[in-house]
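Visitor: give me the fold of what follows.
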Amino acid sequence: MARDLPAAEDFYAAVLGWVFRPTRLGEEFSVAFLDGTPVAGMGALAHSLKAPVAWTPYFAVDDADAAASRICERSATVAVGPLSFGTGRAALASDRDGAVFGIWQGQAIPDWSVGTDKAPAWLELRTRDAFDAAIFYAEVLDWACGQAGCCQVAYEDDHVVLRHYGNTVARITGGAIGEAPDPQVRPRWHVYFYVPDVEFAVRTAVKLGGSTVSPTEPSDADAWVTLSDPDGGLFTVTSRDPAAPPAGPGQSAEQPSRS
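Guide: Coordinates of the predicted model:
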């Protein structure tokens, strides 16, 4: 969600090489493409919803109303919706620890899949208790349900790893602090985007008013750096394979990320 959609499009086009196209949802929405592949969606909603600028994952569900009911039944919050948007229904929610996410029922772009091709490399939930969060999302979103096409959940090296058809799509790490004033430390979903040249992406972001957030400096093929766009939206650029997501800034590979 962006405050100024054209300005946000210009920033991400320069930093990540995206091309934006309008959608059937109206002038306040666009879809980003990289080499013809859909990568992400952007909406000029932050101002109207009085919400912070942020990247928010939307998870596909068969029934948005039923999923919203499951969220509320488990002491989490549905902030907006479910509402009808174009070809489907959507809702914006937060889990029990305050991490914001969305749900989407309806037609989706067939090639839009995290962890494959040009799409986002992976998602990471930084939360208080990784195991407790995994149970919540599994119950709400039908993860590990045993049905064809559902996501598989595994507990590996103190992290919960989510895979879809063998592709690593998300990781849940524990140790976030709910009352922390720093948004990097509070529970939240975080997105990693592929770039061919991490150093170029960082230089371009800073030149256009963004900033580096992580202390990590790009130095090799596995470089990754967390950035903030000019309005405070946090994301990470990486050239690393999502099969082995990096630890957070200041953490060893064996420690949970807190940033």
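Visitor: use CA for all of it now, contacts and neighbours both
Guide: Will do.
Visitor: just the buried residues of stretch 46-63, please?
Guide: Within stretch 46-63, the residues scored as buried using 16 or more other C-alpha atoms under 10 Å are 46, 53, 54, 55, 56, 57, 58, 60, 61, 63.
Visitor: closest one of those residues to residue 98?
Guide: Nearest to residue 98, judged by C-alpha to C-alpha, of these is residue 56 at 12.7 Å.
Visitor: now the second one, please; I'll put the structures next to each other:
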Amino acid sequence: MTEATRRTPGTPCWVSLMVHGLDATQEFYRALFGWEFVPGPQQLGPYVRALLDGKEVAGIGQLPPDRHLPVAWTPYLATDDAHETAEAIRSCGGTVAVGPIDAAEAGRMAICSDPTGAVFGVWQAELHHGIAAAGPPGTPVWNELLTYETSAVGKFYRTVFGFEAEPVDSADFDRMTLHVAGRPVASLHGVGTALARDRGAHWMTSFEVADTDAAAHLVAELGGQVLRPPGEATRGRHALVSDPEGAVFTIVHSTASAAA
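Guide: This is a model prediction of the structure:
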């Protein structure tokens, strides 16, 4: 993908994190993923874009001191019209918490939540088209919604963004894959009462790493936590970790990467 590529509506196109300690957070992710940072739009306060080999892969902003919001990675879904998408979100039972607002010449954005409370962003690209590299270690490679059950919330995302939804046929799993133009782009996972009460429904971003075990060890060395140790899964060897401020994410050495 290139920076000039306008994403098809519904495609996850960016991930962003709002934290209290911007400098310390940059040091953590620089050491973990090899990111470098450049200034980004400052409409919501200090904000930097993370670069990997000169290509934009994520954003990190600083929360105002008086804002005690959960620190979490937030995926952004592409749209051709942020205003129309915001209206559709409201009409389908979701909430628009911020925006749509202009992010300088980069584009327009909104911060929203689905009817179960899971937070996500909406991005209408102008000059900034989102993640410019996906696949190499240090890049976001997948987003999954952890929710109570997939059928009702799946209808919300299908209606708002036009996803094609493919349920996973299993008596043991409540999982649904979302497709855009025939290509899988995200998934919904219903976990019922196993959903953490202190978090509720939430989106989870996975970042590619060259070695899951080594990356998990590094997370702990850098002051983060390993919440679920490395293990094998459908998409490869993964671990659930958090950064020093508590933002939870998945690190994965994907099967595709291992075969490449």
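Visitor: related to what we said a few turns ago, among the buried residues of stretch 46-63 of structure 1, which are located in helices?
Guide: With DSSP state H as the criterion, helices contain residue 46 from among the buried residues of stretch 46-63 of structure 1.
Visitor: find the pair from the buried residues of stretch 46-63 of structure 1 with maximum spatial separation.
Guide: Farthest pair in the buried residues of stretch 46-63 of structure 1 (C-alpha to C-alpha) is 53 and 63. Separation: 27.1 Å.
Visitor: relative to residue 193 of structure 1, which of the buried residues of stretch 46-63 of structure 1 is nearest.
Guide: Using C-alpha to C-alpha, those come closest to residue 193 of structure 1 at residue 55, 11.3 Å.
Visitor: let me see the contact set for the aligned partner of the closest one in structure 2.
Guide: Counting by TM-score structural alignment, residue 55 of structure 1 corresponds to residue 73 in structure 2. By C-alpha atoms under 8 Å, 6 or more residues apart in numbering, the residues touching residue 73 of structure 2 are 15, 16, 17, 18, 203, 204, 205, 247, 248, 249.
Visitor: and these as a markdown table, adding secondary structure, distance to residue 149 of structure 2 and neighbour count?
Guide: Shown next, in a markdown table, are the contacts of residue 73 of structure 2 (DSSP: H, G, I helix; E, B strand; the rest coil; distance: C-alpha to C-alpha, whole Å; neighbours: other C-alpha atoms under 10 Å):
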| residue | secondary structure | distance to residue 149 of structure 2 | neighbour count |
| --- | --- | --- | --- |
| 15 | strand | 24 | 21 |
| 16 | strand | 25 | 20 |
| 17 | strand | 26 | 19 |
| 18 | strand | 27 | 24 |
| 203 | strand | 14 | 22 |
| 204 | strand | 16 | 20 |
| 205 | strand | 19 | 21 |
| 247 | coil | 23 | 19 |
| 248 | strand | 21 | 21 |
| 249 | strand | 21 | 21 |
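Visitor: want to throw these into CSV with distance to residue 176 of structure 2?
Guide: As requested, these are exported to CSV (distance: C-alpha to C-alpha, whole Å):
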residue, distance to residue 176 of structure 2
15, 21
16, 24
17, 25
18, 28
203, 14
204, 15
205, 16
247, 24
248, 22
249, 20
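Visitor: closest to residue 124 of structure 2 among these?
Guide: Nearest to residue 124 of structure 2 among the contacts of residue 73 of structure 2, counting by C-alpha to C-alpha, is residue 15 at 13.9 Å.
Visitor: and the closest one, what is it in contact with?
Guide: 57, 58, 59, 73, 74, 75, 76, 140, 205.
Visitor: give the burial count for the second one, as a bare number.
Guide: Put plainly, it is residue 58 of structure 2. By other C-alpha atoms under 10 Å, 26 other residues sit near residue 58 of structure 2.
Visitor: map it onto structure 1.
Guide: Residue pairing (TM-score structural alignment): residue 58 of structure 2 is matched to residue 40 of structure 1.
Visitor: repeat for the last one
Guide: Using TM-score structural alignment to pair residues, one finds that residue 205 of structure 2 aligns to residue 191 in structure 1.
Visitor: show me the contacts for that match.
Guide: Neighbour list for residue 191 of structure 1: 55, 57, 120, 121, 122, 123, 124, 235, 236 [criterion: C-alpha under 8 Å, 6+ apart].
Visitor: from the residues you listed, which ones fall inside strands?
Guide: Taking DSSP state E as the definition of strands, the contacts of residue 191 of structure 1 contribute 122, 123, 124, 235, 236.
Visitor: reformat these as a markdown table; add distance to residue 116 of structure 1.
Guide: Conversion of those to a markdown table gives the following (distance: C-alpha to C-alpha, whole Å):
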| residue | distance to residue 116 of structure 1 |
| --- | --- |
| 122 | 9 |
| 123 | 12 |
| 124 | 16 |
| 235 | 18 |
| 236 | 17 |
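Visitor: helix, strand or coil for the aligned residue in structure 1 for residue 148 of structure 2?
Guide: In structure 1, the residue matched to residue 148 of structure 2 (TM-score structural alignment) is residue 128. What DSSP: H, G, I helix; E, B strand; the rest coil gives for residue 128 of structure 1 is coil.
Visitor: likewise the one 3 residues further on?
Guide: Per three-state DSSP, the local secondary structure of residue 131 of structure 1 is helix.
Visitor: ok, it to residue 56 of structure 1 distance?
Guide: 21 Å (C-alpha to C-alpha, to the nearest Å).
Visitor: try residue 94 of structure 1
Guide: When distance is defined by C-alpha to C-alpha, residue 94 of structure 1 is 11 Å away from residue 56 of structure 1.
Visitor: give the residues shared as contacts by the two.
Guide: Common neighbours of residue 94 of structure 1 and residue 56, counting by C-alpha under 8 Å, 6+ apart, are 100, 101.
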